[in-house]
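A.B. asks: Turn this into a structure:
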Amino acid sequence: MTFMADEPDLQAAAAQFDRSTVTEAETAADDERKQVLSQFPLDGWAAMPLSRYALGRPAPPADGPTYCRLIEFGTPNLGSIKGGSAAKHIMYHHNSGEWRLAAPLRGMEPQEAWQELRGQFVRAFEAVSAGDFDAVDDLEVLRFGPTLVTKSLATYFPEHFLPIYAAEHLRRFITLLGGSPQTDAPAWRSNRRLLELVRSRPEFDGWSGQEVMRFLYLRFDPRPRQNTIWKIAPGERGRLWEECRDGAVIRVGWDELGDLGQYQSDTELKQALDARWPRSSGGSLTLARRLLAFRDLEPGDRIVANRGTDEVLATGTVNGSYRFEPDHVEYRHVVPVTWDVSHARKLSEPQHGWRSTFAKVDAALFAQISAGLTAPGTRTAQPHTGDPVPLPEDIESVLTALDRKGQVILYGPRERVRPGLRSAPPSPSSAGRMP
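C.D. replies: A predicted model of the protein is given here:
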């Protein structure tokens, strides 16, 4: 989509934005911020132990989640940074038992690395408290975790930063508001620049950071539309379907891999798969890529839950980000989903590619599945009587093309349209997420 918005377009969009729809999310964000300040007060950072900071510790601290876990998974309304690699935390404990450190810390023992990292966080907080924002740029280690650092600064100093953290998104929004972004600027500097532009524009007079963030993502979302639709089986022969349906999630196995966020590439995940389940190299690489695709699903992405090769249990819309549930009995890799069981049906012919847990779904097939309404509690398509049921515009266009030409070619990104404003937009993180 285009980001050089005309002045009248931006002004009109801002004027039409219903700020009252953000009230609920603002209250939730304020509660999350109070939780961070209570568990990790600024004056406690200088003495914070590594066990209270890092992701991936063998046993979670008895006094609550670590700082990194709370910031990534426990504060979505502050602007989520969920998903993607755990490398954004600068140092973390890998499932292999090793500590993974950002480049400036490599070669150090974990406690030595933590003292350096903690010291730079403390200096950043002190600099911002004193209004010396330029001093943060000189803290080299923090540059290796820009989304975590920017969210931390926005959490402790919301008057100085917006709840937007992905560097690319910040640059796009700066351009949108008539500024000139610096491509090499750290995310926190771009965040400050965007805030200056927001404050200079009369249409945003009196707006909170939450209102600005949600408006920008609703009307000018910088992320390309994810085209892939995934079929994901809820256990063998769909045996976990009721649990997934009732819990509004989709679950997959391979629990021994641990949190998928710790893997920085498909190659690294393939190595972990091969170590636990030796198989052909091509097969494990394909599985690694599909597990990472599962991890990186975004709110608004569409999936199909199946049983076998010819039964659709439901279609779903992702409404949150991946999480790992180490205390769950099995199938600990989880993505939140809003399910639509009205699309449950038997297909006219088996889909042989559906024998595995993950498979890509052709957009034309998905359109046909989505159009095949069924009576409640049934598993086969039922004839529809009464007034026509309107279909989503994108599905209607695919079906029309199929009727006219017998085939349809789908390509290219499209803008993601997110219904409603009461659920937070996906988080701008290194992986480009918001709640």
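
A.B. asks: Please count neighbours and contacts with C-alpha atoms only from this point.
C.D. replies: OK.

A.B. asks: Now do the strands in the stretch 101-250 of the chain.
C.D. replies: All strands of the stretch 101-250 of the chain, identified by DSSP state E, counting those that start in this stretch, fall at 229-232, 249-252.

A.B. asks: Would you convert those into a markdown table that also reports mean neighbour count and distance to K360?
C.D. replies: A markdown table is the format used below for the strands of the stretch 101-250 of the chain (neighbours: other CA atoms under 10 Å; distance: least, CA to CA, whole Å):
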| stretch | mean neighbour count | distance to K360 |
| --- | --- | --- |
| strand 229-232 | 22 | 5 |
| strand 249-252 | 24 | 16 |
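
A.B. asks: V36 is nearest to which of those strands?
C.D. replies: strand 249-252 (26.5 Å; CA to CA).

A.B. asks: tell me which strands and helices that closest one is in contact with?
C.D. replies: On a contact count with 3 or more CA pairs under 8 Å, 6 or more residues apart in numbering; DSSP states H and E, strand 249-252 meets strand 333-340.

A.B. asks: which secondary structure elements does the strand it packs on contact?
C.D. replies: Using 3+ CA pairs under 8 Å, 6+ apart: strand 333-340 touches strand 249-252, strand 311-318, strand 323-324.

A.B. asks: mind checking which of those strands is nearest I369?
C.D. replies: strand 311-318 (8.1 Å).

A.B. asks: quick one on the thing from earlier: I'd like to know which of the strands of the stretch 101-250 of the chain lies nearest to T150.
C.D. replies: Comparing those by CA to CA, strand 249-252 comes nearest, at 29.5 Å.

A.B. asks: nearest to E396, of the strands of the stretch 101-250 of the chain?
C.D. replies: That would be strand 229-232 among the strands of the stretch 101-250 of the chain, by CA to CA, at 16.7 Å.

A.B. asks: could you say which helix or strand contains L285?
C.D. replies: helix 281-295 (DSSP states H and E).

A.B. asks: List the buried residues of that helix.
C.D. replies: Judged by neighbour count using 16 or more other CA atoms under 10 Å, the buried positions of helix 281-295 are S284, L285, L287, A288, R289, R290, L291, L292, A293, F294, R295.

A.B. asks: quick check: angle from the next helix or strand after it to strand 333-340?
C.D. replies: Sequence-wise, the next helix or strand downstream of helix 281-295 (DSSP H and E) is strand 302-307. Per axes from the mean of the first three to the mean of the last three CA atoms, to 10 degrees, the angle that strand 302-307 makes with strand 333-340 is 90 degrees.

A.B. asks: another one to check against the first:
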Amino acid sequence: MVLDSKMQTDLLQFYEESVRKGDLQSLTSINNNLSNFRKKFNPEVLASLDGKALLEYMHGKNSRDSLAYWLEFKNDEEFETNIFGSIGGGSALKFYIYQSRKGDWVTGSPQKQKIITEDEAIRIARGQREELLECSKLMGDLPENASDAEYEELQKKLLNVKRMDPAFAYFSQVSWGHKYLSLLYPSKLDDFHNANYQRFYLRKALVMPPEGVGRFICAGKYVAMAKELGMPIIYLTTILRLKYGRPYNYWRISINDDGPGKKQWEWMRSNNSIAISWSDIGDISQTPDSRSGLDSIKKSIESQYSLSPPASTKAAQQVFYFANRINEGDLVLITSGYHILGAGNVIGNYSYVPSYELSHQLPVEWLSLNDEEAMGIEDTDLPVYQITSQGTLMTVEKYLNKPYVAPQPPLPILTGIISRIQSVLERKSQVILYGPPGTGKTYWAEKAAKELASRSAFNKSFKDLTEEEKRVIEGDKNKSGLVRMCTFHPSFGYEDFIEGYRSMVENGQMVFNVEDGIFKKLCAEAASSIHNYYLIIDEFNRGDTPRIFGELMTIMEKDKRNKPVLLPLSGNALRVPPNVFIIGTMNTADKSISLLDAALRRRFGFVELMPDYDILGNAQINGIPLGAWLDAINSSILDNVGPDARNLLIGHTYLLENGQPLKDFSKFCRVLRDDIIPLLEEYCYEDYDKLGKILGTTIIDVKQQRINDGLFDPSKWDNLVDALLVNYPDITKSPQAHDSTGEEEQLTG
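C.D. replies: Got it, this is the predicted structure:
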């Protein structure tokens, strides 16, 4: 295939749109035009003429019916020449001779024209006719759907056709010669009669032009493209013209993307302009596009800057090209070394802005600001450079053909607990969140994993994901997500985590097969994915971790990722990809981290989560400031429970509901009675003397060694509030405390 599938689709869609809009001539009209031309100017007709009749038939100006006139100007019901590609513009001497208004025959060059006799003009017409006939025969001999090699051979043969005058170009080398042959053989030749145009539109279609020179060497590509698209060549060339417009020049602006260069690029990008410095030479908008203009700029540079003569010449060329040669419609590529920073079309004229360092400016409409490496661009040390290398030009087109992804504003920098988790994972790839009960370990593990996975997979914060994107992160009933969770417990083993035997019945017999465990499955998926995977292991210290991890201990460290270890059951190799991260949670009330297996502990980083009273803010219930009260309770635990008391504090999440402080006293009572008091009983080993010191002897009946449950009856709630505050009277003076009575008076009074 010549065209890639995406380009095929794009061109076919554009073709269908052009048909709907009426931008394409009907094939009937096109064929009628071609038929009229061939009847009048086919090789047999030209071969039958001679002398003045041949001269007038080919070049007569006054009759408006000559071959030259039809090829360049004729546009009427009989023949619409513009349908078949233009050769207009330039000098009438493109045909080698022409007839002036006075009837004289003229030849020579545009700068040095000369009048010749009619006999001399007839000799020229005969020579052209002979070349034309031979070239036409070569075209006729070329098979349909010829290969690139056959078109290359055709180009060589056309160049070997004998010329009428060695001082002038071959018939096959001029635009009107190509157009004549394309009208005779429209299924073998395109109607781009300029070699630069032919290569431009091939590049636009992402087709590398063939090597070599000449107007016929590219035709094989157009023939193959038209065949792939299932349309005549003339429709292909028409939609290419409509889709991509007129050809233009390509320029490269090279900067250093650091220091001043980075500042220059940021300014150009945000101001929709390209710009260079050399501001001290002033406005050069009136400098002529000639050698004298270049010399004038060089003198200005020499007078304003201390440069060597070669450096002055080089600088003058760059400024001259920038102001005089880069034209509206041209494409500019901004590069830093082999890195493309952006590309755009020039949309206006040069201007000089003296108030800014980058004073010489051209307005640009950016087509792409994709930042990517491109090793295919030619090397140059020139800041302003016209791109002519076919390889570089193709690299530019491929870059432009990629969808422009507008840069998203940078994501907010992670802070707080998630930032600490991220830091440890970047360093060690696995982390354990540890702390007393109720400090949000599981909450932060899930939140961090989802946020980090979202940023890695979609460059978005989790809260900004679409529902479909969230399913990729969290998974659903049909497929696991990038973030997964398991819980260790005394019955959880190696066979659940890595691999193990599972029993099943096959053909009435009990058999045992080795099946992959949770972590091995995750590693297999991650190995073939570009995304990061996160496994949350809740209650990490409740399992027999050395047994569960087994051989994984050898390869889980960051510098040993992707190294294989042989598994004894299946005999397969297990590798932990570098895009797998583990976040464990560990309740220090159950076991201190010091009791973890030492080898396992070395492989993890640790983030401690302690009660956070600030989360409770100024929340209060029935005059009890929740943050201050919990702080006082925990201080009392530290004073009374013993040396391990720090691991046995009460976490702030006990006093939260849906992430917000409790507001209902009845819920607070249930949490106190059903969660906090039983936990404290466990911490104190039912030492009611210690419990009394922590909660107060009104709630704890030390003598009877029991809890005064009667205080939790709604009718006794006022007494319960007093009982909770009796040991800690100072908390009612804290900034968090409110005068509930005063609030009630304000509400009712």
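
A.B. asks: so what number do they get for TM-score?
C.D. replies: The TM-score (TM-score structural alignment, normalised by the length of the first structure) is 0.44; 228 aligned residues with a CA RMSD of 4.2 Å.

A.B. asks: Counting by contacts, list what the helix holding L285 of the first structure packs against.
C.D. replies: Checked by 3+ CA pairs under 8 Å, 6+ apart, helix 281-295 of the first structure has helix 266-276 packed alongside it.

A.B. asks: Can you give me the buried ones in stretch 118-132 of the first structure?
C.D. replies: R118, G119, Q120, F121, V122, R123, A124, F125, E126, V128.

A.B. asks: Of those, which is the nearest to E268 of the first structure?
C.D. replies: Nearest member of those to E268 of the first structure, counting by CA to CA, is R118, at 27.7 Å.

A.B. asks: Next, find the distance separating that closest one from R189 of the first structure.
C.D. replies: According to CA to CA, to the nearest Å, R118 of the first structure stands 20 Å off from R189 of the first structure.

A.B. asks: same deal with K360 of the first structure?
C.D. replies: From K360 of the first structure over to R189 of the first structure (counting by CA to CA), the distance is 39 Å.

A.B. asks: Equivalent analysis for V149 of the first structure, please.
C.D. replies: Counting by CA to CA, the gap from V149 of the first structure to R189 of the first structure is 11 Å.

A.B. asks: just to revisit the earlier point, looking at the strands of the stretch 101-250 of the first structure, spot the one closest to Y67 of the first structure.
C.D. replies: Once those are compared by CA to CA, strand 249-252 is nearest, at 25.2 Å.

A.B. asks: Now do the residue lying closest to L133 of the second structure once chain neighbours are set aside: how many residues are near it, please.
C.D. replies: Spatial nearest neighbour of L133 of the second structure, chain neighbours left out: P43 (5.9 Å); criterion: CA to CA, 6 or more residues apart in numbering. Using other CA atoms under 10 Å, P43 of the second structure is surrounded by 18 other residues.

A.B. asks: what's near enough to touch P43 of the second structure?
C.D. replies: L132, L133, S136 (CA atoms under 8 Å, 6 or more residues apart in numbering).

A.B. asks: Mind giving me the packing neighbours of the strand or helix carrying K40 of the second structure?
C.D. replies: Assigned by DSSP H and E, K40 of the second structure belongs to helix 27-41. Packing partners of helix 27-41 of the second structure (3+ CA pairs under 8 Å, 6+ apart): helix 175-184.

A.B. asks: Now do the helix it packs on and helix 27-41, the angle between them.
C.D. replies: Computed by the same axes, to 10 degrees, the angle between helix 175-184 of the second structure and helix 27-41 is 120 degrees.

A.B. asks: and the next element down the chain from helix 175-184 of the second structure?
C.D. replies: As assigned by DSSP H and E, the chain's next helix or strand after helix 175-184 of the second structure is helix 195-204.

A.B. asks: returning to that earlier point: let's have the buried residues of helix 281-295 of the first structure in CSV, adding distance to W241 of the first structure.
C.D. replies: Below are those laid out as CSV (distance: CA to CA, whole Å):
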residue, distance to W241 of the first structure
S284, 25
L285, 27
L287, 21
A288, 23
R289, 24
R290, 20
L291, 19
L292, 22
A293, 21
F294, 17
R295, 19
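
A.B. asks: one step back: can you redo the buried residues of stretch 118-132 of the first structure as TSV with distance to Y217 of the first structure?
C.D. replies: As requested, those are exported to TSV (distance: CA to CA, whole Å):
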residue	distance to Y217 of the first structure
R118	32
G119	34
Q120	31
F121	29
V122	31
R123	32
A124	28
F125	28
E126	31
V128	26
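
A.B. asks: Among those, which one sits closest to Q368 of the first structure?
C.D. replies: F121 (52.5 Å).

A.B. asks: can the contacts of P43 of the second structure go into CSV with extra columns for secondary structure, neighbour count and distance to K398 of the second structure?
C.D. replies: Putting those into CSV (DSSP: H, G, I helix; E, B strand; the rest coil; neighbours: other CA atoms under 10 Å; distance: CA to CA, whole Å) gives the following:
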residue, secondary structure, neighbour count, distance to K398 of the second structure
L132, helix, 22, 39
L133, helix, 16, 41
S136, helix, 21, 37
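
A.B. asks: from those residues, which is closest to L34 of the second structure?
C.D. replies: S136 (15.6 Å).

A.B. asks: Is it correct that the closest one is in contact with L181?
C.D. replies: Yes - contact criterion CA atoms under 8 Å: S136 of the second structure and L181 qualify, at 6.6 Å.

A.B. asks: To L101 of the first structure, which of the helices and strands packed on strand 333-340 of the first structure lies closest?
C.D. replies: It's strand 323-324; of these, that one is closest to L101 of the first structure (CA to CA) at 21.3 Å.

A.B. asks: Please identify which of K360 and R189 of the first structure sits among more neighbours.
C.D. replies: Neighbour count, other CA under 10 Å: between K360 of the first structure and R189, R189 has more, with 21 against 15.

A.B. asks: For the more buried one, give its distance to D9 of the first structure.
C.D. replies: Applying CA to CA to R189 of the first structure and D9 of the first structure gives a distance of 27 Å.
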